[in-house]
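*Asks:* Need the 3D shape of this:
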Amino acid sequence: MKDIYEYVDKMELNKQLKLDEIPDLDLYMDQVIQLFENKFGILKRDEEEKVLTKTMINNYAKGKLFFPIENKKYSKNHLMLIAMIYQMKGALSINDVRMTLDALNKMITEENFDLTKLYESYVDIANDRMQQLKVEMKQLTTEVEDHTSAYDSKRADYLKQLLLVASFVNMSNYYRRAAEKIVDAIERNEK
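*Replies:* Next comes the predicted model:
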């Protein structure tokens, strides 16, 4: 626990696929998988974990999380959507992700909506929130240390870790529930 500040500074939780990292050429599935593995591989907990697989992409397509591909190739718009799906699926059900992206997919296909500006906003906001998260994590760590300062020093580190894990999970649940309420509102508005 002594190195939590160093850990927070070195975290790479907010890996985002930036627009300049997305090729202007359409990609085959294997190329998409390689692009995501190269970008997000550092976030894996272990070597067996996969960032993206053919099965995942096929399930996203079958589940209509993104509009149909053409000639077995994925466009820049597909890659932006898959990047958003990759981030959302960690907190939301696949059905909630589909509901969230359904109107956007229709806008892209039916209204020729340019996804680029929205995606840039998405990445910018994510980067800003990561900076805020680092500040909040340092504040939480200080608060946890204050609460555990009276404990037996031999178990204090474990108790700090326990409180940090419980607090992070609690905050994650708050954000997930808020996101689910917004998904429910999207669903009501679409009906």
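*Asks:* rest of the way, CA atoms for contacts and neighbours
*Replies:* Fine.
*Asks:* who's in contact with stretch 128-142?
*Replies:* Defining contact as Cα atoms under 8 Å, 6 or more residues apart in numbering, one finds that stretch 128-142 is touched by 4-5, 8-9, 13-14, 164.
*Asks:* Another for comparison:
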Amino acid sequence: MEPIQKMMDELNLENNIKMEDIPNIDLYMDQVIQLFETHFNDSKRNQEEKVMTKTMINNYAKGKLFFPIQNKKYSKEHIMLISMIYQLKGSLSINDIKSVLDQVNQKVVEEEFNIGDLYHCFLSLTRQNVQKFQGDILESEELVKQEVNMFADDKDTNYLEQVLMITSLVHMSNLYRKLAEKMVDQLSVEKQEAGKKDKNKT
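*Replies:* Predicted coordinates:
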């Protein structure tokens, strides 16, 4: 098996759109797509994969994942939200993402909320997550090697090690996704309860 550290390095996990990468002027959709393609091109599984498309952005807009654009242009705040959506879409449905970002969008529109502060925290956490992920993966690799020792006499030990590593990674991913979905459901419950309280006040 190819060294797992080498594979992680090839994933370019630290690729992200930083605050300073986002222009201070509003962008047309094609410019938004180009911005994402530029920063995440090295993270694609293959050259045929698209980082961002017009259809994706239109679906996000129709699903109300971000507040409405003006004059067919996307502001810096929109880019930050789309960047967060880009990370969320790997594990959550559009409806779940809407639940997560609904109040953020409302705060931006109604309270002049500085989403830049939230995005700064998001970027900080992603950097720390990458470091933790790399350490966890190397630890998992050692556990898999211990388990695969029982197949020491098998000519396909390398293959079996890869199968166990892949299944372990997918299982770990599922655990994180399930907890994230549970938290999304909790957000929906809290929103419903808040709505009932507001009705009772009137």
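*Asks:* on that earlier part again, let's have the contacts of stretch 128-142 of the first structure in CSV, adding neighbour count.
*Replies:* Shown next, in CSV, are those (neighbours: other Cα atoms under 10 Å):
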residue, neighbour count
4, 12
5, 15
8, 15
9, 12
13, 11
14, 16
164, 19
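*Asks:* In this structure residue 23 of the first structure contacts residue 77, no?
*Replies:* No - the pair residue 23 of the first structure and residue 77 fails to qualify as a contact (Cα atoms under 8 Å) at a distance of 10.6 Å.
*Asks:* Who has more neighbours out of those two?
*Replies:* Taking neighbours as other Cα atoms under 10 Å, residue 23 of the first structure and residue 77 compare with residue 77 leading, 20 against 12.
*Asks:* hey, where'd the strands end up in the first structure?
*Replies:* 27-28, 73-74 (DSSP state E).
*Asks:* Now render the contacts of stretch 128-142 of the first structure as a markdown table, adding distance to residue 94 of the first structure.
*Replies:* Rendered in a markdown table, the data for the contacts of stretch 128-142 of the first structure read as follows (distance: Cα to Cα, whole Å):
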| residue | distance to residue 94 of the first structure |
| --- | --- |
| 4 | 33 |
| 5 | 34 |
| 8 | 29 |
| 9 | 31 |
| 13 | 21 |
| 14 | 21 |
| 164 | 28 |
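*Asks:* between these, which is nearest residue 71 of the first structure?
*Replies:* Among the contacts of stretch 128-142 of the first structure, residue 14 lies closest to residue 71 of the first structure (Cα to Cα), at 32.2 Å.
*Asks:* show me what contacts the closest one?
*Replies:* Here residue 14 of the first structure is in contact with 126-127, 130 (criterion: Cα under 8 Å, 6+ apart).
*Asks:* Scan the second structure for its longest helix.
*Replies:* Determined from DSSP state H, the single longest helix within the second structure is helix 157-201.
*Asks:* Residue 159 of the second structure maps to what in the first structure?
*Replies:* Alignment note: residue 159 of the second structure maps to residue 158 in the first structure; criterion TM-score structural alignment.
*Asks:* give me every residue that touches residue 8 of the first structure.
*Replies:* Residues in contact with residue 8 of the first structure (Cα under 8 Å, 6+ apart) are 134, 137-138.
*Asks:* Quick one: buried ones out of those?
*Replies:* Among the contacts of residue 8 of the first structure, those scoring as buried are residue 137 (criterion: 16 or more other Cα atoms under 10 Å).
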